[in-house]
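**Q** The following comprises the amino acid sequence and a computationally predicted model.
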Amino acid sequence: MKTDIYRLERVSAIGHQLLSVVAQEGINQEAIMEDFKLQWMVATPLFDIGEQVNCLSDELIASYADQPWSSIAGLRHRLVHNYEGTNWRMIGAVIEQELPLFIARVDEILQELRSA
C-alpha cells in the first residue's frame, strides 16, 4: 500500500521536475496557450500530481486543510475528462503562480511527517 509520505514525495518530485523544465525552457503562460506540444508536456505531470493528491488519506487532508487538495485533484479530473475544454491560460497561471507555492508547502509537510 502506498503511504501518504510516498504520495507526497511523488508530488514533490514531479512538481520540481515540471518547474525545472518550465524554467530551463523559458516556458510561459502565452507559450502554453499557443503550443499543443507544450500543453501535452505540462498536462502529464499535472495529471500525475492530481492523481497522487486524490489518493491521499482523509486524515492527512484534514490535518493540512490549508492546502488546496480538492482543487488539485479537481484540476486532474478536468484535464483528463474535459481535455477539449481546457483553459490553457488558467493552466499557465497555475504553473507560474500556484504550483511553486504548493510544492514548497508539500516539501514542508514532508519534513514535518518525517520528523514525527
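**A** Great, that's in hand. Numbering: from 1, shown residues only.
**Q** Please make it C-alpha for all contacts and neighbour counts, starting now.
**A** OK.
**Q** quick one, longest helix in this protein?
**A** Criterion DSSP state H: the longest helix present in the chain is helix 4-25.
**Q** Give the other helices and strands that that one contacts.
**A** For helix 4-25, the contact count by 3 or more Cα pairs under 8 Å, 6 or more residues apart in numbering; DSSP states H and E identifies helix 36-54, helix 99-115 as packing neighbours.
**Q** C-terminal to the host helix or strand of I61, what's the next element?
**A** Element membership for I61 (DSSP states H and E) is helix 58-63. Counting by DSSP H and E, the next helix or strand C-terminal to helix 58-63 is helix 69-81.
**Q** So which bits of whatever helix or strand comes next after that next one are buried?
**A** Next along the chain after helix 69-81, taking DSSP H and E as the criterion, comes helix 88-93. Within helix 88-93, the residues scored as buried using 16 or more other Cα atoms under 10 Å are 88, 91-92.
**Q** do the same with stretch 51-59
**A** 51-54, 56.
**Q** go on, stretch 34-49?
**A** Buried residues in stretch 34-49, counted by 16+ other Cα under 10 Å: 39, 42-49.
**Q** Could you do stretch 68-76 as well?
**A** In stretch 68-76, counting by 16+ other Cα under 10 Å, buried: 69, 72-76.
**Q** then this one, side by side with the first:
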Amino acid sequence: MKYTDQQRLQKIYDTACKLNQYIKDKRISKEELLDDYSLQWLVTTPLYNIGEHAYRISDGFKEKHGDIEWNMIAGLRHRLVHDYDGTNWNIIVEVVFEELPMLIDKIKAINC
C-alpha cells in the first residue's frame, strides 16, 4: 500500500507514542534496556517501523520540515536491520529515552 506523507507522519507519531507510553507504563529504565535482551527486541520493531516510514516520506516534505532528522531516523532503521549484531545499545537507549519524546513533540507541532 502506498501511503501519503500525512499518513506516514501519523504512523510515525502513533508508533512513537505507543513505544514511549509502554516504556513509561512499565517503568523501564535505561539500565534495563541496556541489559535485557527481551526489552531490546521489544523496542526494535517500533524503531524499524518509524525508520521505514521516515525513509519513504517525500523529499519535499522532508525539506519543508527540516527540523526533523529524517536521514538519521531512516539510518537508524537501516543499521538495526542490516547490522543487528553491531547494534550499539547505548545509542538506542539515548534514542528511546531522549530523542523519541522530542520527535513526538516535533510531529505533534506539525499536525497531529
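**A** Yep, it's here. Given the structure is predicted, the values throughout are model-derived calculations rather than measurements.
**Q** Could you tell me the TM-score of the two chains?
**A** Laid over one another, the chains give 0.95 as their TM-score (TM-score structural alignment, normalised by the length of structure 2), with 111 aligned residues with a Cα RMSD of 0.9 Å.
**Q** Could I get the helices and strands packed on helix 4-25 of structure 1 in JSON lines, plus columns for distance to D4 of structure 1?
**A** Shown next, in JSON lines, are the helices and strands packed on helix 4-25 of structure 1 (distance: least, Cα to Cα, whole Å):
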{"stretch": "helix 36-54", "distance to D4 of structure 1": "9"}
{"stretch": "helix 99-115", "distance to D4 of structure 1": "9"}
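**Q** Identify whichever of those helices lies nearest to V11 of structure 1.
**A** helix 36-54 (5.1 Å; Cα to Cα).
**Q** how much does that closest one deviate in direction from helix 99-115?
**A** Compare the direction of helix 36-54 of structure 1 with that of helix 99-115 by axes from the mean of the first three to the mean of the last three Cα atoms, to 10 degrees and you get 30 degrees.
**Q** how close does helix 36-54 of structure 1 sit to structure 2?
**A** Compared with structure 2 after the fit, helix 36-54 of structure 1 shows a mean deviation of 0.3 Å (mean Cα distance after the TM-score superposition for structure 1).
**Q** circling back to that earlier point, so which of the helices and strands packed on helix 4-25 of structure 1 gets nearest H81 of structure 1?
**A** Closest among the helices and strands packed on helix 4-25 of structure 1, using Cα to Cα: helix 36-54, at 10.9 Å.
**Q** Next, the angle helix 69-81 makes with the closest one.
**A** Using the same axes, to 10 degrees: helix 36-54 of structure 1 against helix 69-81 is 130 degrees.
**Q** equivalent range in structure 2 for helix 36-54 of structure 1?
**A** Mapping helix 36-54 of structure 1 onto structure 2 (TM-score structural alignment) gives residues 37-55.
**Q** Average offset of the helix holding I61 of structure 1 relative to structure 2?
**A** In the superposition with structure 2, the average deviation recorded for helix 58-63 of structure 1 is 0.5 Å (mean Cα distance after the TM-score superposition for structure 1).
**Q** ok now do the closest residue to L38 of structure 1 other than its chain neighbours, which residues does it touch?
**A** Nearest residue to L38 of structure 1, sequence neighbours excluded (Cα to Cα, 6 or more residues apart in numbering): I32, at 5.6 Å. Neighbour list for I32 of structure 1: 38-39, 88-89, 92 [criterion: Cα atoms under 8 Å, 6 or more residues apart in numbering].
**Q** Including distance to A104 of structure 1, could these go into JSON lines?
**A** Output for these, formatted as JSON lines (distance: Cα to Cα, whole Å):
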{"residue": "L38", "distance to A104 of structure 1": "24"}
{"residue": "Q39", "distance to A104 of structure 1": "23"}
{"residue": "W88", "distance to A104 of structure 1": "23"}
{"residue": "R89", "distance to A104 of structure 1": "23"}
{"residue": "G92", "distance to A104 of structure 1": "18"}
